[in-house]
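S.K.: here is my input, please return the structure:
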Amino acid sequence: MNWQPEVDEIARRRELAERMGGPEKVARQHAAGRSTVRERIAALADPGSFDEIGALAGTASYVDGSLESFTPANFVIGTARLDGRRVAIGGDDFTVRGGAADAAIMEKQVHAERLANELGLPMVRLIEGTGGGGSVKMLEQHGFTYVPVNPGWDLVVDNLSAVPVVALCLGPVAGLGAARAVMSHLNVLVEGAGQLFVAGPPVVKHATGEDLTKEELGGADVHRRSGAIDRIVESEAEAFAVAKQFLSYLPSSVDSLPPVRSTADPVDRREEALLSLVPRNRRHPYRLRPLLDGVFDEGSVFDYAVSGGSAYAGLARLNGHPVGVLATDPYRGATLTPEGADVMTRLVDLCETFHLPLVSLTDQAGMVIGAAAERAGAIRHGARAVTAVYQARVPMAEVIVRRVFGVGGAGQVNRHRLVRRWAWPSGDWGSLPVEGGIEAAYRAELDAADDREARIEEIRARLDAVRSPFRTAERFSIEDVIDPRETRARLCDWVPDAYAVLPKLVGRPSFGMRP
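M.R.: Sure thing, here's the model as predicted:
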């Protein structure tokens, strides 16, 4: 006699697990415009690559020793390949008690985190639901309550400094689910389908009196500036594509280097548009996208964060080498806001954790000022960003495109260490902009002038003569002033030197990454 009956039972139980919450709950999920967790894994992973772990875990009932019914645990885990790279995947099954942990085998969630941590695999979390203790109704059913604990949180925290972690908010995400989402290096929200909040509308209404829909409480419009979400996308398919693209810049763990790709984009490509990109009139903005496209490998620019305002944070490649990118979008402002400083901190921490050299295309007018900025504690946020820059050990390069002013400009890179640096002829720097400082510095002269405006123009002309970047280059306070069209070639020549230094940094970062 062989073990065929038991093998048949394995197949039967796997088939029951794949039914998830049953046809009615699956239909409800589809009616809401959302896929099931198993459909999501199939769409995300390379075909046939998902190796599920723990499919037989769940709640079973027996009659005379025979299985009568089976409800699978509402958390699906396993390993898979994304564009050929092995990753760990953990996904909530919203069709079984809305993804609440009272219907889960919590060890599965913990196991997924340990799988990524100990094998050095990127972690992808497909999040939908509370991921926490469920409803208060469970207290009566269980007959007891408990002191809250965040399951596996030691691993969740440690993974931020060990492996790339991507969280995809694919439906309503609350409580522990929301905490798991933000404990990631990239947190993506599907607009319209996904919402992120600490507690849902019924709890909020009881606690605060606010009567809000899920979308009003935690939808895309809420999180465009909140900092809790890094990218907002239009569909699950786009979320999966963003996750794959993000991971393509990073090593599988901190114990290896970022993957270098081949590229057909010439390293000596000269974009003529860069010569006239920055207007001579300092009050006129320029478009950031042509600058990024003119410098980095074609099609390689990845926008990292949605909430930074004028502060741009991204990833890109130089001759196939992944790098982090800091810049400013002049059409969204010139100063560093608290939100922008937080985005800057986040990118620098990411680069330090996963050994990506950092490139700053500097156009920084300093910290945001004014009463609102002071109420928001702008200086503390800005100082935190500068601290992240100074703590980072990765090689840095800087191209001064336009402005460098104040504490914000001074802290865009760590100028107390070796930074390969070039300036464009449009470079303009100092402790504060000339335009804003004349009134204060020349008050007595202006007060005595018969024609105040004419005297301001006269002073400005005198100062313009000495604010030329060539004067700074004469003192070797800026190493080189270059033709903007040379920027790509210069950076592509620098990046192999930067990567030659990186093996010394392999391993855990000098400080843990903060969410």
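S.K.: from now on I want contacts and neighbour counts done on CA atoms only, so please keep to that.
M.R.: OK.
S.K.: can you show me the strands along the stretch 51-200 of the chain?
M.R.: 51-53, 58-63, 66-72, 75-82, 85-92, 123-129, 165-174, 186-190, 195-197 (DSSP state E, counting those that start in this stretch).
S.K.: to compare against the first, here's the next sequence to fold:
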Amino acid sequence: MFYGKRYLELMEQVIKGGGEKAILRHTQRNKKLLVRERLQLLLDKEETLELSPFAGFGMPYGDIPAAGCLTGIGKINGVWCVFIANDATIKGGTAYPITVKKQLRAQNIAIQNRLPCIYLVDSGGAFLPLQADIFPDKNHGGRMFYNEAVMSAVGIPQVAVVCGSCTAGGAYIPTMVEETVMVDSIGTIFLAGPPLVKAATGEDVSPEELGGATLHAKVSGCIDHFAATEEEAYECARNIIATLNFDLPPHKTTNFEEPLYTAEELNGLAPKDYAHTLSIKLVLSRLTDGSRFLEFKALYGTTLVTGFAQIKGHLVGIVANNGELTHNAALKGSHFVQLCDQRGIPIIFLQNTRPNVTMAGTLSKAEDVTNQLKAQGSMMAAVACATVPKITIIIGGCYGGESFPMCGRSFDPNFLFLWPNAKVGLVGPNYCSEIQEPDGQNQDEAQLKIMKERLENESSAFHSSSRVWDDGVILPKDTRMVIGQCLNIIKQKPRLHSQPERRAVLRM
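M.R.: Below you'll find the predicted structure:
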């Protein structure tokens, strides 16, 4: 499968980090552990959910593997935690615009799911040539510090381990968390390093004298725990998480049935395009426990499939495209989403929407389109206002307006993943043939070809994931496992219904 091959190629590049030379410099000259070795010491020996591993590829300023940092969710002493860990083998841990975006997404996941957050800081600060895209705006670098303050205020614990350089704006990360651990000899915290001090004052000062662990432990008080080695630092961080006094949910369910059909078959069932006529129930039968599915309104609005099932022992509602989101299908979706919200049941959206199409024609057709838009608007409102957790998997097309009621990224799902074959765009490449110049003339063939190729390239799953429009590309065969992990993670947060008054479910 071509898309699977591309997935494996990119994953190999991610694991290599900054390359052999950078790894040797990091481990031999600087005497530091690699970021994945650090996470092995920090996290429990269980599966972790890595987020956006393909972020940073194909950016205008070059390839930044994994955006220069690893983010994800793993257990520390039994508690699900978000981790944000700089990889200093990639551009010295320097923060690029895509690095900031990936870190902010990880923080937002921590906020939305009320997960403790731990930062492994090893960064030289922002990449100055791109400062205009990193520093001044609302969702640029300073937002990390704003988020740290807000998270602390609402009771989301944060811990930092300073295991390398912590320079310039990055120096605020460890000084704003509740507890900070710092590694002797390799960890430093300062706004400006020795070269800038020398240039500004003429003073010669070593990194340790300016901002080492001893200084911050004994003099400034910026850190709370002094660690002689990295191994000691991660053990200390684990012990801090053990003191959070979290009221953990019961252990994850293990007595569930596997699907009757193998997950490997999902690779062959992945839709090639939005118009693929494959029944979504073939996909569902390879995701749900015992391949069971209690369908809701089975004979109404059949281009959308809704119903209840269990995945890895968790009760879920499923909303899945089986074609165009028609008027009746959208009304059914609105009804079902409200039902799940009233019952406190998480919703899984399986999205395979279609590109926008031209709707010119008779008055009756225009009226039909208007009614369809109103119904889709009702479903958008139901999805936006539902307080239950939402997980979206884009298994095929994610196009235009129909992606919104199916809980696209702008509708704030707790997690959103794509299959490698997924397409994400406002319109499909075939839309180019309908584009006209202002004078009404069609564009020439060369222009149309260029536009079509651009739409094709920019709608790929890997283009989307490189820009953190999602939480990562997953292989179809891993979908059940990933959904199960997300449901276990979500379960750690007690559900608080945001509506002070309960409302009746409206039969749309």
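S.K.: TM-score of the superposed pair?
M.R.: Here the TM-score for the pair of chains, by TM-score structural alignment, normalised by the length of the second structure, is 0.45; 245 aligned residues with a CA RMSD of 2.9 Å.
S.K.: of all the strands of the stretch 51-200 of the first structure, which one is nearest Arg488 of the first structure?
M.R.: Closest approach to Arg488 of the first structure among these (CA to CA): strand 186-190, 27.4 Å.
S.K.: in TSV: the strands of the stretch 51-200 of the first structure, plus mean neighbour count.
M.R.: Compiled in TSV, these are given as follows (neighbours: other CA atoms under 10 Å):
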stretch	mean neighbour count
strand 51-53	13
strand 58-63	12
strand 66-72	16
strand 75-82	24
strand 85-92	24
strand 123-129	27
strand 165-174	27
strand 186-190	26
strand 195-197	28
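S.K.: please tabulate these in JSON lines, including the columns distance to Leu155 of the first structure.
M.R.: Formatted as JSON lines, those follow (distance: least, CA to CA, whole Å):
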{"stretch": "strand 51-53", "distance to Leu155 of the first structure": "18"}
{"stretch": "strand 58-63", "distance to Leu155 of the first structure": "23"}
{"stretch": "strand 66-72", "distance to Leu155 of the first structure": "24"}
{"stretch": "strand 75-82", "distance to Leu155 of the first structure": "16"}
{"stretch": "strand 85-92", "distance to Leu155 of the first structure": "14"}
{"stretch": "strand 123-129", "distance to Leu155 of the first structure": "11"}
{"stretch": "strand 165-174", "distance to Leu155 of the first structure": "12"}
{"stretch": "strand 186-190", "distance to Leu155 of the first structure": "17"}
{"stretch": "strand 195-197", "distance to Leu155 of the first structure": "22"}
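S.K.: closest one to Ala410 of the first structure among the ones you listed?
M.R.: Short answer: strand 186-190, nearest of the strands of the stretch 51-200 of the first structure by CA to CA, at 27.5 Å.
S.K.: tell me what angle that closest one forms with strand 123-129.
M.R.: Going by axes from the mean of the first three to the mean of the last three CA atoms, to 10 degrees, strand 186-190 of the first structure is angled at 40 degrees with respect to strand 123-129.
S.K.: packing partners for strand 186-190 of the first structure?
M.R.: In this structure, strand 186-190 of the first structure packs against strand 165-174, strand 231-233, helix 236-248, with contacts taken as 3 or more CA pairs under 8 Å, 6 or more residues apart in numbering; DSSP states H and E.
S.K.: on that earlier part again, out of the strands of the stretch 51-200 of the first structure, flag the one nearest Ala237 of the first structure.
M.R.: Ala237 of the first structure lies closest to strand 186-190 among those, at 9.5 Å (CA to CA).
S.K.: just want the angle from that closest one to strand 165-174.
M.R.: Relative orientation of strand 186-190 of the first structure versus strand 165-174 (the same axes, to 10 degrees): 40 degrees.
S.K.: name the helices or strands packed onto the strand or helix carrying His381 of the first structure?
M.R.: If you go by DSSP states H and E, His381 of the first structure is part of helix 378-391. In terms of contacts (3+ CA pairs under 8 Å, 6+ apart), helix 378-391 of the first structure is packed against helix 338-354.
S.K.: what angle separates the helix it packs on from strand 186-190?
M.R.: Using the same axes, to 10 degrees: helix 338-354 of the first structure against strand 186-190 is 120 degrees.
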